[in-house]
Structures are given as structure tokens and as C-alpha cells.
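Enquirer: Predicted model, plus sequence, below.
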Amino acid sequence: MVKVLQSGLYSTIQDLGRFGFQHLGVPCSGVMDQHSARMANLLLANDANCAVLELTGNGPKLEFTSNTNIVITGANMLPMINDNSVLNDSVINIKGNDILSFGKRVYGLRSYIAVKGGFKTKAVLGSRSMYSKITKESTIKRGDYLPIADCDVLLEPNLAKLKVPNIDYESKVINVFKGPEFDLLNISTIKKLLEKEFKISNSSNRMAYSLNESIENSLNSILTSVVIPGTVQLTPSGQLIILMRDCQVTGGYPRVLQLSEESINKLSQRSAGNSIKFRLKAQ
């Protein structure tokens, strides 16, 4: 078990997502940065879909009641075991009563904790991903006990390291493809869309990232149509909304761009106030 001593700003259990229920209006959910979560599980020789703990903004304080191995990836939040610094992207041996805590965030926004065998919280509709309208809890809370697999054999840290290709957390460039309604935009709007820098607003979350700056919108609303994580919608006011992992499954705003999977991972590590710039890629 892992006891939650402090929950952190916004910490949730996530796996790769909940699929096959979108026709019922159920979002995919899942880890915001799939690259970092997959790397954490890979380092532990876990299945890629093992549930991890996703931290946003700052980290929790956790007490382990038994031996296990963990890996921390993604944002660097200066992790510590019993107040001794440990590294991201490497296997860490944990003993019963060890306490994991975090310091000041150095870069990135979201960090991932994987444990050997994955977190064993209750699966709902085939996934352990927390989502407020589907699972009983939407975040972990102080006093929670998070079940984990038994782990009798600890990995050798020096034999379980991997050079992890990190996301470029500093680059403003977000690669995108044309959305279904892109070609309906006029030339002036397309130019602004692809040349302007946009700042991420304070209202951004796991459902969607909204951008502060607006552009001209001469398009009418569309019939309600399918949207997916990474869809960029253009609202009647000219504001752009980038749908993320907890997004709805349909929408009525023009879908002008679509983020690549790599770009969703990258954007999920950007904070409110950071600037981004779209770069159109050939499909």
C-alpha cells in the first residue's frame, strides 16, 4: 500500500485511457503525457497500460508500507526519499516506511510515478483512470491508501537505467495537422493562426487548454461532430480551445487544427502563461 500523507495540488491515478465507450459520451481520459508515463513503466518492465500517479503543479507526500520499485518521469519536481534527493528517469528501490516527497518544480508541469506492477485501484469500464463523472474519486486525497502489487525482488538500479528521450519543455512550437474545417478559413485568418504566438490561459485543465489571444472567425458553427484529444476548436468569439484527454466526445465549433500525439504530450507539460506557436505539418 501507499499512504497519502499530502495529496499535492492535483494528483490522479491514470493509465492509457478508457476506450470503447465514446458512443455513450464517456471521455478517453488517461495520462496527459503518454510519453513520460510509458517511459516510467518501461523502466520497470511493466505493461505500458499499468496505472501510474499523475502529479500536476507540485507533488504529494507518500508513505510506502512495503518494499517496491518506483520510477519518476516527466516534470522535475525535485523528488526525495526520506529527504534525500533522487533522480528522475531511474529505478529507485523503496523499503517499507520510506517517504517520497517533492520540492520546487524545476521544469515541466506534470510528473509521473510508476510502481512495479502498477497501482491497483479499482478499474471502471476497463480503466483505472480517474474522471469525476465515472470514478468514485477524481483525485487522491490525504489519508487515502493506494493499493500496489507485492514486490519481493528489488531491481538493481545500476542495471535498470535507460537513456530517456525527454520532451523539449522549452520550445514554443506545437506541430499540428489541418482539421476538418481548416480549408474553410480565409487566407488572413490562416496566416494569423500559423504566425501568431498564443498564451495558455489560467482556465486550462485536463479537459481543454484555452488560449488568451483571439483571431478573426468568419465561420458558422457546425453540426455537432466528433472531436478527440488534440482537436483545436475555433469559437464564435475567435478564441481557440485545444481539447485534451478528458474532453467531450462531440462538439459544434469548427475543428481548424489537430495536434499530433507528440504535441499533446508536449503541450501537457506547458503551464498557464507559457506561449505556443502552431507549425502546420503535411498529412
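Expert: Right, received. Where do you want to start?
Enquirer: use CA for all of it now, contacts and neighbours both
Expert: Will do.
Enquirer: Count the residues that sit near the nearest residue to K266 once chain neighbours are set aside.
Expert: Nearest-residue entry for K266: I167, 6.3 Å, with adjacent residues in sequence omitted and distances by CA to CA, 6 or more residues apart in numbering. For I167, the count of nearby residues is 19 (other CA atoms under 10 Å).
Enquirer: Surely I167 touches I264?
Expert: No: contact criterion CA atoms under 8 Å: I167 and I264 do not qualify, at 11.0 Å.
Enquirer: this is the comparison structure:
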Amino acid sequence: MNRELAKASVLKTGPGTSIQDLGRQGMANFGVPISGAMDQRALLWINHLLQNDENAAVLEISQPGFSIRFDTPTSIALAGALVDVKLNGVQIQNPAIIPIHLHGVLEIGAFKSGARLYLGIKHGFQSSVILGSRSFYQGLTSLSQLSKEDKIPYFVDSNPIHQHNAKAKWSSDWYRTETILAYPGPDFSLLDTESREKLIGEPYRISTFSNRMGLQLSELLENELPELPTNPVFPGMVQLTSGGKLVILLKDAQVTGGYPRVLYLDEKSQGIVAQKKPGEQLRFSLISSKAAKNDRDSIR
């Protein structure tokens, strides 16, 4: 069925705003990263509220000061970071499902907790599909991030959601923990006992050297690990360099790497890490296979 397209106009944005869905699957053998939403839990929540397909594309926003205008009535939803939100200049207290009227303007203010906000729309944003995904990735899609005056297509919603008896409310409690659950990585056994205890027992802070490819931790973990051949890597792998730097690979990470892979974070733990700001602290904790399965199941 053909639907009429409308446009949302970006009025203001900081760096890093992009369109993301669940990413590109099965492309690693061609050197193509998975990409997709850094906080998958937030994306799935939004699409559930809007009764979209779970892979419908959303906006990922990582800076305050974003604003957008919608050409036609529709319904949107927000999740991820807790932020100050205004619609047509009026503060919104519980920005779950938000009805948008003709030429409605949404403004995103201060981030009160979390590092990434997700904005979804009924039927999803309709950017170009490249290799099975709408997710932005530099060198693959025409844009790597959105800029002022960019226009994003979406389907006109002739019956926007105006009222719900139930008031769904997004909770940020799940990502406020400092504890990051992890599996031992393929090269964890190469660490000596002292290094393992430091890796698992000591706190680490998020450094400013972080982006969608990876997140670097400030504290060093001295080690004498050998040089390794290039091996497959994917989001969630924690690599340890010869200089002692710990790097958590994220959604736009390369698909191969030569640094030892000492830990692996599952999807829920990746989402927690994605919501951490520079300077915030975390601690790794090893988990059993049974506990990890329960955590994965809790995402959906």
C-alpha cells in the first residue's frame, strides 16, 4: 500500500545526530559494521509504544539543543536519556507518546541523565535503505550525521495517537548502575591472575575518547600480552592494547582487530555503556551463561 510522504525539518542540532535502526546483519564478511542504535532497548521500547515494526528507524541524538519541525500531524515517542522536552514552547512532563499537530516543533534541552536520546515516529523515519538498513554509517550512506536544514521523510499518519488511558513511562533506572556484566572474552585466559583481578575488581572511568566506534576507559591495565593475529571482532568486545588501554567496541566498530579480546558485553550491557557520559564510572562483573540469558531476555 502506497502512503503519502511528509518531511521533518531539522532546525537545530549538535554533532552526532543520526538515523538508526537495528543495523546491518550478515555483512561482516564484506567489512561492513553492524551499526544501528547504540541503546537497542530504547529503540525497541519506542517502536513498541508506536506499534511500529521493531526495526523501524529512529533518530539517535547525543547533544542538547536539538529541534525539529514536522510538516503534518503524526505521533512520536522518546526514550533513552532523560531530557528536558518542549513541544511548541510548552514543557512536556512525561514524553512517552506525543501527538504532533500541523507544523509542530519539538525542542530537546538539557540531558538530565544518560548520553543518548531516541526519537521515534509512527511508521518510522523513511531514509534510504542501504544494504538492508537505514542506519547511517560514514562512507556507506550519503550522510553520516544530520545537520541544520536537513529534511527527513516520514509517512503521513491520518490517525495520530491523541489519547491513551494508560500512561507509559520510560525508566532510566536500568542504565544508572555502575556494574557492567560481561563474559570472559576469547583471550581472557591469556591474562595473569593479577591482571584479571584488576580488570574485574577495579573501577574505570569513561574517557572523552569515545564515539560510535568505541569507548575508551581512562585507567590503564598494564599487561604483557603477546601480539595476536587479526581476529574477528564485533560490538561488545572489550580489547586491551599493549599500552594498557581498554576499549569497548560499539556499533560502528571495525569487523577485525589484532588486540586481545578480554571481555564481551551482551546487548543489555552495551546499552548501559552507551548511556554513560565521560567521567562516569563503571565496574566489570563476570556472569554465568544462565544469568546472561536472563539479561538478554529482559531486553525484549
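Expert: That came through fine. This is a predicted model, so every value here is computed, not measured.
Enquirer: M32 of the first structure matches what in the second structure?
Expert: With TM-score structural alignment defining the correspondence, M32 of the first structure maps onto M38 in the second structure.
Enquirer: let me fix that: P157 of the first structure
Expert: So P157 of the first structure corresponds to Q163, using TM-score structural alignment.
Enquirer: ok, now how distant is its match from F155 of the second structure?
Expert: Computed as CA to CA, to the nearest Å, the Q163 of the second structure to F155 of the second structure distance reads 20 Å.
Enquirer: So for those two, which residue has more residues nearby?
Expert: Neighbour count, other CA under 10 Å: between Q163 of the second structure and F155, F155 has more, with 19 against 10.
Enquirer: from memory that one sits against Q126, does it?
Expert: Yes: if you go by CA under 8 Å, F155 of the second structure and Q126 touch, sitting 7.4 Å apart.
Enquirer: Just give me the residue right at the centre of the first structure.
Expert: Closest residue to the average C-alpha location of the first structure: M32 at 1.6 Å, with CA atoms, centre = their mean.
Enquirer: Which residue in the first structure aligns with I68 of the second structure?
Expert: Checking with TM-score structural alignment, I68 of the second structure has L62 as its match.
Enquirer: and its match, what element?
Expert: In this structure, L62 of the first structure sits in strand 61-64 according to DSSP states H and E.
Enquirer: and if you look at K290 of the second structure?
Expert: helix 289-299.
Enquirer: cool, H48 of the second structure as well?
Expert: helix 40-49.
Enquirer: in the stretch 101-250 of the first structure, which spans are strands?
Expert: Remark: strands assigned in the stretch 101-250 of the first structure by DSSP state E, counting those that start in this stretch are 107-115, 145-146, 173-178, 198-199, 208-214, 225-226, 231-234, 239-243, 250-251.
Enquirer: possible to save these as a markdown table with mean neighbour count?
Expert: Shown next, in a markdown table, are the strands of the stretch 101-250 of the first structure (neighbours: other CA atoms under 10 Å):
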| stretch | mean neighbour count |
| --- | --- |
| strand 107-115 | 25 |
| strand 145-146 | 18 |
| strand 173-178 | 19 |
| strand 198-199 | 18 |
| strand 208-214 | 19 |
| strand 225-226 | 13 |
| strand 231-234 | 26 |
| strand 239-243 | 23 |
| strand 250-251 | 16 |
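Enquirer: now the corresponding residue of the first structure for R176 of the second structure: how far from K266 of the first structure?
Expert: Using TM-score structural alignment, the partner of R176 of the second structure in the first structure is E170. Applying CA to CA, the value for E170 of the first structure to K266 of the first structure is 10 Å.
Enquirer: neighbour-wise, which of those two wins?
Expert: K266 (26 against 14).
Enquirer: Now the more buried one: which helix or strand?
Expert: Per DSSP H and E: helix 261-267 holds K266 of the first structure.
Enquirer: following that helix, which helix or strand comes up?
Expert: strand 275-280.
Enquirer: corresponding residues in the second structure for that following strand?
Expert: Going by TM-score structural alignment: strand 275-280 of the first structure matches residues 281-286.
Enquirer: That stretch vs the first structure - mean distance after superposition?
Expert: With mean CA distance after the TM-score superposition for the first structure, stretch 281-286 of the second structure departs from the first structure by a mean of 0.6 Å once superposed.
Enquirer: Can you mark which positions in that stretch are buried?
Expert: Within stretch 281-286 of the second structure, the residues scored as buried using 16 or more other CA atoms under 10 Å are Q281, L282, R283, F284, L286.
Enquirer: Give me the nearest residue to the counterpart of S210 of the second structure in the first structure, chain neighbours excluded.
Expert: Aligning on TM-score structural alignment places S210 of the second structure opposite S204 in the first structure. Closest residue to S204 of the first structure apart from its sequence neighbours, by CA to CA, 6+ apart: S210 at 5.6 Å.
Enquirer: chain center to stretch 162-180 of the first structure: distance?
Expert: 13 Å (CA atoms, centre = their mean, to the nearest Å).
Enquirer: contact partners of that stretch?
Expert: Stretch 162-180 of the first structure has contacts (CA atoms under 8 Å, 6 or more residues apart in numbering) with 36, 39, 43, 74, 89-90, 107-108, 231-232, 254-260, 263, 265-267, 269-270, 275-283.
Enquirer: what number of residues lie near the counterpart of V2 of the first structure in the second structure?
Expert: Residue pairing (TM-score structural alignment): V2 of the first structure is matched to A8 of the second structure. Residues lying near A8 of the second structure (other CA under 10 Å) number 20.
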